[in-house]
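A.B. asks: this one's structure only:
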């Protein structure tokens, strides 16, 4: 009796089905199923025992899997029914099994050796997947499927884990009264209260909601998440060619969309507040990429001056601060939620666009992460040097526009 036949003989001290017997030898040979391996090993053992006048006991019910493999077609049908409710191109099957079955499998491995064995869940996933694939005519994807059908074999229940979709675009924000993303009410933390009129939000809408809500509805999703290449202040406009972003739609039941049609819808909904362009498919990797980028930005800044300052003095100050290296302590307005650190930033370009007696407009290009308002006001000495300090009178930003993000599409 060779080693494999002897191992099969030991294993069959328990009544095993061909699947569970063959799975012990999954790595011994290839090109056949575990069921076929089990049949071959059972036949080889029967011949060996027969030569010695012994018989192999007849198989009745599998001690290990409780004849679970006889229900493969039922599990596949349950998965197919659930999958028919959504749009997808690729899928994967997963299973939950009774922990007792896994305990039995580990016991068997400890008795006869599991070096060449395959886990029961791996075989279940594969065999059910083959049945589903043949029926739905969609591809199995082991790395990034559109959906995973998770079958609980104890109850026949199927749970769909739908992969999110990602949509890239650029937005412009015209309103100085809406934020980039949803802003939960500080008082109730989104639950709804008197302060927020039971909306759960600090602001009525946001750039995220203007595009995210229609897309969630269109795609049958559960929620949306906004990943922007930085953000502007609520009271700042985002102009020019817009700011890049990726919108993530969680658990979409539809995966096909007419981007031009949805652009028209969201731009109509956001009229006067924000608009969107360049919508296309994206991926999680692009989220990481845009979050990692730190592009320069170009601003138009309207500055009010307390008192009158002559043009020559303003010109001198602006020229002295052009290409200046500045140090900024975390601004007073955000220090309650960010680490109080000193950061060095460069004012790459600084020029006057217009000048009146008590205000002027600057155009400036800055290194990413520059606090523009504090560069103007000085923030009580927390930004050095500053426009206010250099001029010698208090200055405040009265209007701020981001007019360009210098990314790959806008290299300045």
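C.D. replies: Noted; the coordinates are in hand. Note that the structure is predicted; figures quoted are calculated from it, not measured. Residues are numbered from 1 along each chain as shown.
A.B. asks: From here on, just use CA atoms for contacts and neighbour counts.
C.D. replies: Noted.
A.B. asks: so where do the strands sit in this structure?
C.D. replies: 90-96, 139-140, 147-152, 157-162, 165-173, 223-228, 236-250, 274-282, 296-305, 325-329, 342-355, 359-366, 383-384, 395-406 (DSSP state E).
A.B. asks: Format those strands as JSON lines; extra columns: distance to residue 203 and mean neighbour count.
C.D. replies: Putting the strands of the chain into JSON lines (distance: least, CA to CA, whole Å; neighbours: other CA atoms under 10 Å) gives the following:
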{"stretch": "strand 90-96", "distance to residue 203": "39", "mean neighbour count": "21"}
{"stretch": "strand 139-140", "distance to residue 203": "44", "mean neighbour count": "18"}
{"stretch": "strand 147-152", "distance to residue 203": "35", "mean neighbour count": "22"}
{"stretch": "strand 157-162", "distance to residue 203": "31", "mean neighbour count": "17"}
{"stretch": "strand 165-173", "distance to residue 203": "15", "mean neighbour count": "22"}
{"stretch": "strand 223-228", "distance to residue 203": "16", "mean neighbour count": "20"}
{"stretch": "strand 236-250", "distance to residue 203": "15", "mean neighbour count": "22"}
{"stretch": "strand 274-282", "distance to residue 203": "15", "mean neighbour count": "19"}
{"stretch": "strand 296-305", "distance to residue 203": "24", "mean neighbour count": "21"}
{"stretch": "strand 325-329", "distance to residue 203": "28", "mean neighbour count": "18"}
{"stretch": "strand 342-355", "distance to residue 203": "30", "mean neighbour count": "16"}
{"stretch": "strand 359-366", "distance to residue 203": "29", "mean neighbour count": "20"}
{"stretch": "strand 383-384", "distance to residue 203": "30", "mean neighbour count": "23"}
{"stretch": "strand 395-406", "distance to residue 203": "19", "mean neighbour count": "21"}
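A.B. asks: Against that first model, consider the following:
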């Protein structure tokens, strides 16, 4: 395809500004803005048409068409007694001439935010988009770029220069959307996601919300992180969850902290220490990390320690029966203590290792290595037959779990 001849065809049918003409050939050439490309095409077409005109070709109508949107051609025709009025661009109606002016509104909307990256979006009038599609379809072009892309890029380039920050389509801190009809700018602040892990030392702290037996929640304790970044709220995404009376020990439970609408996207990434909880140092995370964290929580191997009270004396010989539970798939109906789930639902999880030792003949210490998602208390006490097999079933005893700790998330 000869882009100059195609430009000639386009301008016969439509008056187009430099940007809208150049955008029709956006994929031809690299490192050239559409406005430059359109201006260059008009200049070369101007030279070609004048050459043909001087040598007798009947190109007056093509010259008139070009003159509608090209001042040098209007001057040339005027000198030859032909007057042509300037026309507005058929596609954009002139909005592309100074689209960078909208960067002022973006900068004002971003005042008070300390960001690292941003993205520009835009709302283009429907009639403009319709006219652009019409022109591209009529000319049968496959080299065109969307006007929305150009608007976003041109505004984004100037905003980036003024902020000294890069535009980033993949992980922007904020998205500023410009309405080209009203000039209004709306800013969406993406949440700040921070990867961490926590060690819970208390048996009266719940993970996400207050439940019976809880004095406070993990989210309350780590709210200092929200304050560091000036957010409006904090949400904890953890790889699984422990009951309020269960300690989380070892290297801690992997988690991602979500700070909503932060005023600052950089800040103190150190962890924190409280009497009930230790939070590991923070590092940036993504939404995909949250999805992976949730998915892995169902397959991660976890190691538990439990103390159980037996209704009858046990012997070392009884503990040999625990080997029968290694490598088995445990089937569990929803525990009676969990009322929010269907009681008929069944869960299947693998138990890899079970080791026990007697503290007294009625107090049993157990170490269970299993697949994530196993209801460990019910695996030990059997939950009146709702979990099978179970430690209680193997030992032929009624067991009451008095302490449970997570020792490791592998």
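C.D. replies: Yes, it's here. Since the model is a prediction, treat every value here as computed from it, not as a measurement.
A.B. asks: thinking again about what came up before, mind putting the strands of structure 1 in JSON lines, distance to residue 211 of structure 1 included?
C.D. replies: Shown next, in JSON lines, are the strands of structure 1 (distance: least, CA to CA, whole Å):
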{"stretch": "strand 90-96", "distance to residue 211 of structure 1": "27"}
{"stretch": "strand 139-140", "distance to residue 211 of structure 1": "31"}
{"stretch": "strand 147-152", "distance to residue 211 of structure 1": "24"}
{"stretch": "strand 157-162", "distance to residue 211 of structure 1": "21"}
{"stretch": "strand 165-173", "distance to residue 211 of structure 1": "10"}
{"stretch": "strand 223-228", "distance to residue 211 of structure 1": "9"}
{"stretch": "strand 236-250", "distance to residue 211 of structure 1": "9"}
{"stretch": "strand 274-282", "distance to residue 211 of structure 1": "8"}
{"stretch": "strand 296-305", "distance to residue 211 of structure 1": "24"}
{"stretch": "strand 325-329", "distance to residue 211 of structure 1": "34"}
{"stretch": "strand 342-355", "distance to residue 211 of structure 1": "33"}
{"stretch": "strand 359-366", "distance to residue 211 of structure 1": "29"}
{"stretch": "strand 383-384", "distance to residue 211 of structure 1": "36"}
{"stretch": "strand 395-406", "distance to residue 211 of structure 1": "20"}
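A.B. asks: Need the counterpart of residue 248 of structure 1 in structure 2.
C.D. replies: Under the alignment (TM-score structural alignment), residue 248 of structure 1 maps onto residue 258 of structure 2.
A.B. asks: so that match makes contact with residue 191?
C.D. replies: Yes: counting by CA atoms under 8 Å, residue 258 of structure 2 touches residue 191, with 6.2 Å between them.
A.B. asks: How about the contacts made by the equivalent of residue 205 of structure 1 over in structure 2?
C.D. replies: Under the alignment (TM-score structural alignment), residue 205 of structure 1 pairs with residue 216 in structure 2. Applying CA atoms under 8 Å, 6 or more residues apart in numbering to residue 216 of structure 2 gives the contacts 204, 205, 206, 210.
A.B. asks: Show me what residue 116 of structure 2 aligns to in structure 1.
C.D. replies: Per TM-score structural alignment, residue 116 of structure 2 is aligned with residue 89.
A.B. asks: Around its match, how many other residues sit close by?
C.D. replies: By other CA atoms under 10 Å, the residues close to residue 89 of structure 1 number 14.
A.B. asks: And for residue 334 of structure 1?
C.D. replies: Residue 334 of structure 1 - counted by other CA under 10 Å - has 10 other residues nearby.
A.B. asks: what about the aligned partner of residue 138 of structure 2 in structure 1, how many neighbours?
C.D. replies: Aligned counterpart of residue 138 of structure 2 in structure 1: residue 111 (TM-score structural alignment). The number of residues packed near residue 111 of structure 1 is 12, by other CA under 10 Å.
A.B. asks: how far away is residue 111 of structure 1 from residue 105 of structure 1?
C.D. replies: Here the criterion is CA to CA, to the nearest Å. By it, residue 111 of structure 1 lies 10 Å from residue 105 of structure 1.
A.B. asks: wait, what's in contact with the most centrally placed residue in structure 2?
C.D. replies: Note on structure 2: the residue nearest the mean C-alpha position is residue 287, at 4.1 Å, using CA atoms, centre = their mean. Applying CA under 8 Å, 6+ apart to residue 287 of structure 2 gives the contacts residue 193.
A.B. asks: how much space between the residue mapped onto it from structure 1 and residue 265 of structure 1?
C.D. replies: In structure 1, the residue matched to residue 287 of structure 2 (TM-score structural alignment) is residue 284. Residue 284 of structure 1 is 25 Å from residue 265 of structure 1, where distance means CA to CA.
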